[in-house]
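In: Would you be able to build a 3D model of this:
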Amino acid sequence: MEFIFPDVGEGISEGKLVRWLVKEGDAIKADQEVAEVETDKAVVEIPAPVAGIVGKLIHQEGDIVEVGKTLMTIEQEVVSKPAAPAAAASPETSTGPPAQQAQSVPTQTSSSSSAASSSAPPAQVPVVASRHSDDILAVPRVRILARKQGIDLGAVQGTGVFGNIRLADLQGQAGSPALNAAGQPVAAASPAVAHVAVAPGERPLSGAPSSAQPLAASHPEVLASPSTRRLARELKVDIGMVKGTGEHGMVTKTDIRDAAKGGIASAVQPTVQATASADMSARSISAPVRSPSSADLYIPMSATRAAIARKMTESSHAAALVTHMDEADVTDLVALREKEKERLAQQGIKLTYLPFFVKAVVVALQQHPYFNAMLDEPNQRIVLHKQYHVGIAVDTEEGLIVPVVRNADRLSILEVAAAIQDLSGRARTHKLRLDEMQGSTFSISSIGSVGGTHFTPLTNYPEVSILGIGSIRDRPAVRDGAVVVRKMVPLSLTYDHRVLDGAQAARFMNTIVELMQDPGLLLMELT
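Out: I've put the predicted structure just below:
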């Protein structure tokens, strides 16, 4: 059997094969890890779906493998069972080796038996109920061909691993021509139903004839991931009416959210002329500002950098972001840390300023709960989180990674310090699990160790706020009428103006400043 590279996490479309954990000929158990794959979020171990013998390792270490592609083959022991006398096949009608016959779904017989059974009632042909699109396993190439040929993938019985629909499975379906070994149609077929001609990658319009599907339809011909389809259902968006902006016209989550915000009409191209205009506009925006030069250096974006780009674009487009700035006098905090850091270092704990900020943020979130929230825009409501999961932005060689300190309200400052030390260390060595980078309700981004003052951090959407921390520096300050040198830290709070207003941001920041300027008060708040 073919082991298809599975979807290892939301939004993951491909991964880099870091290391094989098995070799050809090895006996493996079900759920045994067979490979390490690096995604744009972490290095994950891929388990085998079944027990068997490793057949062929399709890819080399270092290869980029797309989700839905064959990762390796697994040979399983097939226990032969005597066929029932009535179902026994004659030598003339038997085709292919026994193993192949056992895996195939018979859809047609030889010409001699076909003639004898041409008058057989349709009930003798297995009928496959149309499934929900989330249950359909098919790679983009299969979905594209099915869409072109007007085939409902929900009614196709897949013969691949886990029921994956292959190109060969499309043969014999309505509107589908015969395919050659390369999966290309060898003869044109008459369409099964009349349909409205649309431009490549377009969806039928709302005024289309009966070939257009109703709002509740799952639209298996549309290229979209299961999580995107689930989001469309949650936001009550007809995914069949959304123009996909992804590769090969794939519908993305951003497309769904845009459709939910402005109505389906905003995401549908009403005419070919409008489509061309939109495409020209998109090209003009993304076009290089200057012609390429032989002196230019072109560097492909890493998976991590591409994920950061998508996430930051989503945040800046989906929310109305404003940044409130202030500073805090942390002279007493610096003295406290200097006093304790050597003692804690002997216990293996690296005490930085970040754990103090995490605890101050938790107290501020408890006092100002709308900062620990998300906006459920389709239902016009604000969701206030009861958990305090703080994301910590970590600078790595590949880009920014945001592991999550979960239930930070239940941890002491030293426990937060230990958690940050562990998570940041594993983030830099690609050892984080996917679940350790998901589910944050508020985030902190610190550039203090690098240098800088105020900046405008972008929220980790759908969070509504993020705290940016600059470098602690000696600055002149007025105390009791005298100018003195104090340890000052610049703070930047970015928030979603759709949920929060400026006065709320000022109050939240005042709480942070008050706690950071008086470590004793912070410790009292935690008791």
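In: contacts, neighbours, all on C-alpha from now
Out: Noted.
In: quick one: buried residues of the lengthiest strand in the chain?
Out: Looking across the chain with DSSP state E, the single longest strand is strand 482-496. Within strand 482-496, the residues that qualify as buried are 486-496, counting by 16 or more other Cα atoms under 10 Å.
In: do the same with stretch 31-45
Out: Neighbour-count burial for stretch 31-45, counted by 16+ other Cα under 10 Å, picks out 32-45.
In: and what of stretch 406-417?
Out: Within stretch 406-417, the residues that count as buried by 16+ other Cα under 10 Å are 406, 408-409, 412-413, 416-417.
In: re the thing from before, which of the buried residues of stretch 31-45 lies closest to residue 401?
Out: Comparing the buried residues of stretch 31-45 against residue 401 with Cα to Cα places residue 41 closest, at 7.4 Å.
In: residue ranges for the strands of the stretch 1-150 of the chain, please.
Out: In the stretch 1-150 of the chain, the strands defined using DSSP state E, counting those that start in this stretch lie at 2-4, 14-20, 27-28, 33-38, 43-47, 52-57, 64-66, 70-75.
In: same question, the stretch 351-500 of the chain
Out: 373-376, 381-384, 390-392, 394-396, 399-401, 404-405, 442-446, 465-469, 473-479, 482-496.
In: So which elements touch the shortest one?
Out: Here strand 404-405 is seen to pack against strand 390-392, helix 413-428 when contacts are counted using 3 or more Cα pairs under 8 Å, 6 or more residues apart in numbering; DSSP states H and E.
In: Repeat the analysis, applying 6 Å as the threshold.
Out: Strand 404-405 is packed against strand 390-392, with contacts defined by 3 or more Cα pairs under 6 Å, 6 or more residues apart in numbering; DSSP states H and E.
In: can you list contacts of the strand it packs on?
Out: Strand 390-392 has contacts (Cα atoms under 6 Å, 6 or more residues apart in numbering) with 402-405, 440, 442-444.
In: Now the second one, please; I'll put the structures next to each other:
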Amino acid sequence: MIEVKLHDIGEGMTEADITHFFVKVGDRVKADEPIVEVQTDKMVAEIPAPKSGVVKEIVVGTGETISVGTTVMIIEDESTVVTQPSNQQPENKSKSKRIMASPYTRKIARENGINIEQIQGSGPGGRITDEDVYSQIRSNSSPIIVEELVTESKTVVPIKPYSTDIPFKGRRKQIGKKMQQSLITIPHCTHFEEIDVTELMNIREHLKEEEIKISANAFFLKAISLTLKEFPIFNAVLDEENEVIRLLDEHHLGIATDTEDGLIVPVVRNVEKKNLKQLHTEMKDLTKKALENKLSIQEVSGGTFTISNVGPLGGSIGATPIINYPEVALLSFHKTKKMPVVNKKDEIVVRSMMNVSMSFDHRVVDGATAVKFTNHFAKLIENPTFMLLELV
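Out: Here you go, the predicted structure:
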């Protein structure tokens, strides 16, 4: 008998939620065939069968949260399975073929009541894509007829009182645990700054005129990387057990991204080695994957510093962001608005001002160092040409 256990599918992972089984007791499975889908705090993943055989027992249920090492399923090795005559053992029609589709595509189908096995895939090798599922949903849709209750000359729409329970599981639960761990472990301290982004916005407009689009986040990432070279203490990990602060050479910057299933942080790797155009393209690709829940574990792991740009959402002028443990700091960008500002000539001018919030681990860094960090970052953003001097 083979025990299929939840293994560590990503760094720091300790548990996951069971979201879906692709097989049932009695099904024959082939080696490496997906048999169960799980949700961690960072991604949806499929666990494959380690060997070919027959499913003898499913130990846990859908919706359960289990720890790494927990037995999920028991499979009888194919080499020990006794093949019965066809008249005694009917062929399992449900396992006649393997369905090729990503976990996110399967999720779309399940949530919309679509039998994914009945869809003809349009992708390479017959792989079923998101659009294949959406097309099936559209073809299954029918007009909704609403019956109205009419009393005398007044239309009455009956409303029944009800309460709604929102499940606290899956990514939402995992996010909660990660945030709690961070707050309990790290003594947070947050300071705020106001940065003039007028020149940065002007440069972006000039680039657009040349049909070159570079996002503000790309400039932010590059400025942070240059600032981390000056203040490497913020690109570090505190190893309490060995009583040492480990400074990291590579800048792997996480981008907090709001998705339908909750917050996720894709990581742009080696920002110190990439130019603005490369950063813009990579961030665009990662953000798209995050919104479609298609990020790999490598794309959400190993971050050394995180940014959160909530400015485009509007309304936010400040926050006390929670650090992405075990990192040392997080920089959050807020609403940008035009304001009257007194310049060096004592003239009142209109400038575009952006608020930032920086949370840092007070065990590792003092407040004065954090202020110097944001001052240096602000210098680069307010005078983008200074970036050229540091890039030489």
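In: Now the TM-score, please.
Out: Once superposed, the chains reach a TM-score of 0.70 (TM-score structural alignment, normalised by the length of the second structure), with 308 aligned residues with a Cα RMSD of 3.0 Å.
In: In a markdown table, list the buried residues of strand 482-496 of the first structure along with distance to residue 24 of the first structure.
Out: As requested, the buried residues of strand 482-496 of the first structure are exported to a markdown table (distance: Cα to Cα, whole Å):
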| residue | distance to residue 24 of the first structure |
| --- | --- |
| 486 | 65 |
| 487 | 61 |
| 488 | 60 |
| 489 | 57 |
| 490 | 57 |
| 491 | 55 |
| 492 | 54 |
| 493 | 54 |
| 494 | 52 |
| 495 | 53 |
| 496 | 53 |
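In: can you tell me the mean distance of the longest strand of the first structure from the second structure after alignment?
Out: On superposition with the second structure, the mean distance recorded for strand 482-496 of the first structure (mean Cα distance after the TM-score superposition for the first structure) is 1.0 Å.
In: Show where that strand falls in the second structure, residue numbers please.
Out: Mapping strand 482-496 of the first structure onto the second structure (TM-score structural alignment) gives residues 347-361.
In: how distant is that stretch from the center of its chain?
Out: Its chain's average C-alpha position is 27 Å from that of stretch 347-361 of the second structure, according to Cα atoms, centre = their mean, to the nearest Å.
In: quick one: what's aligned to residue 518 of the first structure in the second structure?
Out: Residue 518 of the first structure maps onto residue 383 of the second structure when the alignment is built from TM-score structural alignment.
In: which one is that match nearest to, not counting chain neighbours?
Out: Leaving aside its sequence neighbours, residue 383 of the second structure sits nearest to residue 199 (Cα to Cα, 6 or more residues apart in numbering; 6.7 Å).
In: aligned partner of the one you found in the first structure?
Out: If you follow residue 199 of the second structure across to the first structure using TM-score structural alignment, you land on residue 332.
In: who's in contact with the host helix or strand of that match?
Out: Using DSSP states H and E, residue 332 of the first structure sits in helix 331-345. The contact list for helix 331-345 of the first structure, computed with Cα under 6 Å, 6+ apart, reads 351, 486-487, 519.
In: can you state the direction angle for that helix and helix 413-428?
Out: Relative orientation of helix 331-345 of the first structure and helix 413-428, computed by axes from the mean of the first three to the mean of the last three Cα atoms, to 10 degrees: 70 degrees.
In: between helix 331-345 of the first structure and strand 482-496, how many degrees?
Out: Counting by the same axes, to 10 degrees, helix 331-345 of the first structure lies at 80 degrees to strand 482-496.
In: buried ones in helix 331-345 of the first structure?
Out: Of the residues in helix 331-345 of the first structure, 331-334 count as buried by neighbour count, 16+ other Cα under 10 Å.
In: how about the buried residues of stretch 406-417 of the first structure in TSV, adding distance to residue 307 of the first structure?
Out: Shown next, in TSV, are those (distance: Cα to Cα, whole Å):
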residue	distance to residue 307 of the first structure
406	23
408	26
409	29
412	33
413	31
416	27
417	27
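In: Helices of the stretch 101-250 of the second structure, start to end?
Out: Listed in chain order, the helices found in the stretch 101-250 of the second structure under DSSP state H, counting those that start in this stretch are 103-111, 130-140, 170-185, 198-209, 216-230.
In: Show where the third one falls in the first structure, residue numbers please.
Out: On the basis of TM-score structural alignment, helix 170-185 of the second structure is assigned to residues 303-318 in the first structure.
In: mean per-residue distance, the matching stretch to the second structure?
Out: Following the fit onto the second structure, the mean deviation recorded for stretch 303-318 of the first structure is 1.6 Å by mean Cα distance after the TM-score superposition for the first structure.
In: Give me the contacts around that stretch.
Out: 40, 461.
In: Pick out the most distant pair among the contacts of helix 331-345 of the first structure.
Out: Across the contacts of helix 331-345 of the first structure, no pair lies farther apart than 351 and 486, at 21.1 Å, counting by Cα to Cα.
In: Let me have the buried residues of helix 331-345 of the first structure in CSV, extended by distance to residue 114 of the first structure.
Out: Shown next, in CSV, are the buried residues of helix 331-345 of the first structure (distance: Cα to Cα, whole Å):
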residue, distance to residue 114 of the first structure
331, 90
332, 90
333, 86
334, 87
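In: out of these, who's nearest residue 229 of the first structure?
Out: Ranked by distance to residue 229 of the first structure (Cα to Cα), the buried residues of helix 331-345 of the first structure are led by residue 333 at 49.0 Å.
In: quick one: that closest one and residue 340 of the first structure, what's the gap?
Out: 11 Å (Cα to Cα, to the nearest Å).
In: same check, this time on residue 483 of the first structure
Out: Residue 483 of the first structure is 29 Å from residue 340 of the first structure, where distance means Cα to Cα.
In: cool, residue 397 of the first structure as well?
Out: Residue 397 of the first structure sits at a distance of 30 Å from residue 340 of the first structure (criterion: Cα to Cα).
In: For the nearest residue to residue 16 of the second structure once chain neighbours are set aside, give its distance to residue 173 of the second structure.
Out: Counting by Cα to Cα, 6+ apart, residue 40 is the residue found nearest to residue 16 of the second structure once chain neighbours are left out, at 4.7 Å. Residue 40 of the second structure sits 9 Å away from residue 173 of the second structure, going by Cα to Cα.
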